[in-house]
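J.: give me a 3D structure for the following:
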Amino acid sequence: MTIARGNVMSTACKKSNTFFLLSSTVVYEQLMPSVNWLILGIFLSLGAQSEQKNLSTTTDLLDSLLSENKYDRKIRPGLGGPPTVIQTDIEIRSFGPISESEMVYSMDCYFRQTWNDSRLQFHHLLNEKLRLQVLSMDWKFLQKVWIPDTFFLNGKSSYLHKVTAPNKFIRLHKSGQLRYSMRLTVKASCPMHLRKYPLDTQACPLEIGSYAYPTHDVFYKWKGPDAVTLSKDVVLSQYDFVNISISHRTNVVKVGNREDQRSVLLVHFKIRRRRGYFILQIYAPCAMIVGASWVSFWINRSDAAGRVAVGATTVLTMVTMGFGGRGREKVNQATAIDWFVIMCFTFVFAALVEYAFVNYIDTYEKNQIKKQLELDREKKKKETALDTITEPAESSQAAQTSSGFSTVRFQETAKENHIKKKPDDHMRQQQMQLQQLGQRLSLRRRPFTAGRLSLEKSGGYRNRHIASKVDSYARIVFPVTFIVLNVMYWTLFLHIMDDELTYLTEQDGSVH
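T.: The predicted model follows:
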């Protein structure tokens, strides 16, 4: 009985424990979201209080640094002591366009300046809770601190980007170092020497300095040997970057009755013009036109219309393409491309003049042959007339002298003359037969055959076929001369003639 009662009591205790666990679990699940929210609210309130405390501490810090009693933005740092050193660096985001006619170039860059202002040190004002190293400020903070009056000496129309807000900021380090950065589009002058255009290399400068402060107040310095860098995506359509040279110099500026020395930073962008466009658009077409003008040397000189058409067409094409202004800059001196166009035009015009010379020589030859033939015909007519007059006179003289010593003497003389003249008469008859035969051939087959026969035998005008020889020589002389001049042209402008780069790299400058 006692054992049974104990079993019943233990069973009742187990049931009561199970019920308690179930009830506590239900209560925990119902209360847990509220507890979580409560904990989160506590942490947020503590964070907000800490942030508000930090903000108030930072505001108090800036107010204490920039108070009118301690800081005057109109006075440079370290007034009365050594000059304020402005360390400068530039990151170029895009370069170009470059105008040869206006001699200007433009670029988009991040322009940065770094200097120390001991009045803005705040490391000694920090406590353990406020561990600030750098304060990043927007453009409004610049209105409260001193900044250098930097400008571009050879700038023309530079401007600051202002979309969506002025693109500039400043960072203040706890040691008092200020780093001022802005995004600028700079348009500056670039004096160019274009006598080698388009085979030239140019050096476009950028000069940076202070507008008002002399060297004993503000001194500019490049921030390291790689102070000017190019972004990897910078590509120029007409130029290739050769190198970037940085240097420093001192300018003497006259202010009133005194002279001040100003610190100036220089950077030269050395660029080489790409030649592919000019070779495809100017050099190759002009050379092809010159070659086309040589076709006339293989056309028969009697075809005047064909040769004149080839010469006139090539000359007009060269004038339009070479002197039409395409690919040429309007400068007051002859450039490399001008000399090439002039050389090509000279060859084309010389080919046209060559045909005029050949045509003149050919016409002159024909006229000389005609004149020689007419002279030969007239001479033979006169000889024939003299023969007919001489024979009757001799016969009458022989009949009258029939007796006496004088008669015998005259007859003997006449006989001797008659014997001497027989071979001459025979030769004259042969020449007359050949002349008649030559005239028949000239009338039936080809012109001037009789003239050729008579000229060859009589030794008259012998300078024949000069026109054909001129064409034969021109087929060789023109191409060889053009090739030789091209070799001299490219050698001169690519390897011998300099680019007239006037800038010099100072000792403290560097090239990279």
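J.: CA only for contacts and neighbour counts going forward, please
T.: OK.
J.: A strand includes residue 254, no?
T.: Yes - applying DSSP: H, G, I helix; E, B strand; the rest coil, one finds residue 254 inside a strand.
J.: ok, now which ones touch it?
T.: Residues near residue 254 by C-alpha atoms under 8 Å, 6 or more residues apart in numbering: residue 260.
J.: and it, how far is that from residue 262?
T.: From residue 254 over to residue 262 the distance is 10 Å, taken as C-alpha to C-alpha, to the nearest Å.
J.: so the residue lying closest to residue 95 once chain neighbours are set aside, which state does it fall into?
T.: Closest residue to residue 95 in three dimensions, ignoring its sequence neighbours and counting by C-alpha to C-alpha, 6 or more residues apart in numbering: residue 107, at 4.3 Å. Classification of residue 107 using three-state DSSP returns strand.
J.: I figured residue 107 hits residue 90, correct?
T.: No - contact criterion C-alpha atoms under 8 Å: residue 107 and residue 90 do not qualify, at 11.1 Å.
J.: residue 499 contacts residue 199, correct?
T.: No - the pair residue 499 and residue 199 fails to qualify as a contact (C-alpha under 8 Å) at a distance of 9.1 Å.
J.: pretty sure residue 202 is in a strand, no?
T.: Yes - assessed by three-state DSSP, residue 202 belongs to a strand.
J.: a strand runs through residue 175, doesn't it?
T.: No - secondary structure assignment places residue 175 outside any strand; it is coil (three-state DSSP).
J.: and for it, the neighbour number?
T.: Residues lying near residue 175 (other C-alpha atoms under 10 Å) number 17.
J.: how near is it to residue 296?
T.: In this structure, residue 175 and residue 296 are 84 Å apart, going by C-alpha to C-alpha.
J.: for residue 152, same thing?
T.: Separation of residue 152 from residue 296 (C-alpha to C-alpha) stands at 60 Å.
J.: let's compare: structure for the following, please.
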Amino acid sequence: MIKLEDGMWNKIWVPDVFFRNEKRADFHSVTVPQRLLRLYSDGRLWYVSKITAKLSCPMKLKKYPLDTQKCPFIFESFGHTLERVVYKWLPNSVEKEPFEMPQYQLIGWTQRDCSQNYTAGAFPCLQIDFLLKRDIGFYMIQVYIPSILIVILSWVSFWIDIDAVPARVPLGLLTVLTMTTQSAGANSHLPRVSYIKAIDVWMCMCLLFVFASLLEFALVNVYSRKEFNIWRRTNSMMPVQNGRKHHHHHHHRHGSDGAEEEIPLKKVVTTPSGISLHMNGKSDYASLREDEKRFLIEHKQKARHIDKISRKIFPVSFILFNVVYWVTYFMLPDD
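T.: Purely as a prediction, here's the structure:
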């Protein structure tokens, strides 16, 4: 075996290999051209060159970020057909050195012959498919765990009193806006594909849960006010302007002897909620106040019962969604 001097590769024939899916490639020339040419006693030549190449890898992102990608590396002859040149894999033609990638794990590779016919003829071709599994650790920390915490935060409103509107409404709006911002950030560095990705399903469902929590409070609030309005109509009471808490209207008439007498006509009372009511008859204020207080407690208990049901339905539904989501995308085969 003889190592030939540098530059001898320019004086002999070398294969016209090119990378079909190349985007950019460079020879290494620091500090000397990193090429090797050896001549064996049986006449064989061994030519080696070190190249750094940037290759295109068509990705399918339906399972992103739980996906496994197949990235090809394609060698093909530019001008020689199969009648003159044949490419074959050597034993142990691919060797893996210890290295780590920030987002992927190299789990294996496959080799095959990709020779095909063109208009000018059949050209030799070899292809290596590298199997890259995306590391989910980054997405668990930056996407999944924060979104789970936001959904759980939206359930806090179920434990806040229904009368605390200034507390429950901002909490619901804050979680909805936070989920919208997080969804936009998670997709900002991805190509705009026309199909639904796994992360889109996750973000949409989390947004749906926090939005449903906000709608639940609206439902409870409307239900409680509707019940009170129905109660007012069924008790034949006519609201008037707020006045003093307890005063009488009198009607004066003249008797047969010319003397005036007062006849009580109506009594106006103000309820604890600030509503003035005309009451016919001799019902006193104490009894009306107890009736209204009892009704307010009853219909608020009904509204609170909806909150109690939501405390169970929302967590159980979210857990079921998680089971279906993770099982489906982990067991779904890659295309």
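J.: who's more crowded, residue 152 and residue 296 of structure 1?
T.: residue 296 (23 against 19).
J.: dump the residue contacts of that one.
T.: Contacts for residue 296 of structure 1 (C-alpha under 8 Å, 6+ apart) come out as 306-307, 310-311, 351.
J.: counterpart of it over in structure 2?
T.: The pairwise alignment with structure 2 assigns residue 296 of structure 1 to residue 157, based on TM-score structural alignment.
J.: so where do the helices sit in structure 2?
T.: Counting by DSSP state H, structure 2 forms helices over residues 137-139, 145-154, 165-186, 198-234, 285-331, given from the N-terminal end onward.
J.: any idea which helix or strand carries the residue lying closest to residue 109 of structure 1 once chain neighbours are set aside?
T.: Distances taken as C-alpha to C-alpha, 6+ apart put residue 92 closest to residue 109 of structure 1, at 4.2 Å, once the chain neighbours are dropped. Residue 92 of structure 1 belongs to strand 84-99 when elements are defined using DSSP states H and E.
J.: just checking, what packs against that strand?
T.: For strand 84-99 of structure 1, the contact count by 3 or more C-alpha pairs under 8 Å, 6 or more residues apart in numbering; DSSP states H and E identifies strand 104-116, strand 218-222, strand 228-230 as packing neighbours.
J.: can you check which part of structure 2 the last one sits on?
T.: If I follow you right, that is strand 228-230 of structure 1. Counting by TM-score structural alignment, strand 228-230 of structure 1 falls onto residues 94-96 of structure 2.
J.: and what of stretch 52-65 of structure 1?
T.: Using TM-score structural alignment, stretch 52-65 of structure 1 lines up with nothing in structure 2.
J.: from residue 87 of structure 2, how far off is the spatially most central residue of structure 2?
T.: For structure 2, the residue lying nearest the average C-alpha position, counting by C-alpha atoms, centre = their mean, turns out to be residue 203 (1.5 Å). With distances taken as C-alpha to C-alpha, residue 203 of structure 2 is found 48 Å from residue 87 of structure 2.
J.: count the neighbours of the nearest residue to residue 301 of structure 1 once chain neighbours are set aside for me.
T.: Counting by C-alpha to C-alpha, 6+ apart, residue 301 of structure 1 lies nearest to residue 359, which is 6.9 Å off, once chain neighbours are set aside. Neighbours of residue 359 of structure 1 under the rule other C-alpha under 10 Å: 16.
J.: what do we get in structure 2 for residue 359 of structure 1?
T.: When the two structures are superposed using TM-score structural alignment, residue 359 of structure 1 falls opposite residue 221 in structure 2.
J.: I'd guessed its match sits against residue 168; true?
T.: No - using C-alpha under 8 Å, residue 221 of structure 2 and residue 168 do not qualify as a contacting pair, with a distance of 10.8 Å.
J.: can you count the residues close to the residue lying closest to residue 53 of structure 2 once chain neighbours are set aside?
T.: Counting by C-alpha to C-alpha, 6+ apart, the nearest residue to residue 53 of structure 2 once its immediate chain neighbours are dropped is residue 25, at 4.0 Å. Residues lying near residue 25 of structure 2 (other C-alpha under 10 Å) number 13.
J.: could you do residue 247 of structure 2 as well?
T.: Here the neighbour count serves as a burial measure; for residue 247 of structure 2 (other C-alpha under 10 Å) it reads 12.
J.: who's in contact with it?
T.: Counting by C-alpha under 8 Å, 6+ apart, residue 247 of structure 2 makes contact with 267-269.
J.: switch the cut-off to 6 Å
T.: residue 268 (C-alpha atoms under 6 Å, 6 or more residues apart in numbering).
J.: so stretch 412-426 of structure 1 aligns onto which residues of structure 2?
T.: For stretch 412-426 of structure 1, no matching stretch turns up in structure 2, with TM-score structural alignment as the criterion.
J.: buried stuff in that stretch?
T.: By 16 or more other C-alpha atoms under 10 Å, the buried positions in stretch 412-426 of structure 1 come out as residue 414.
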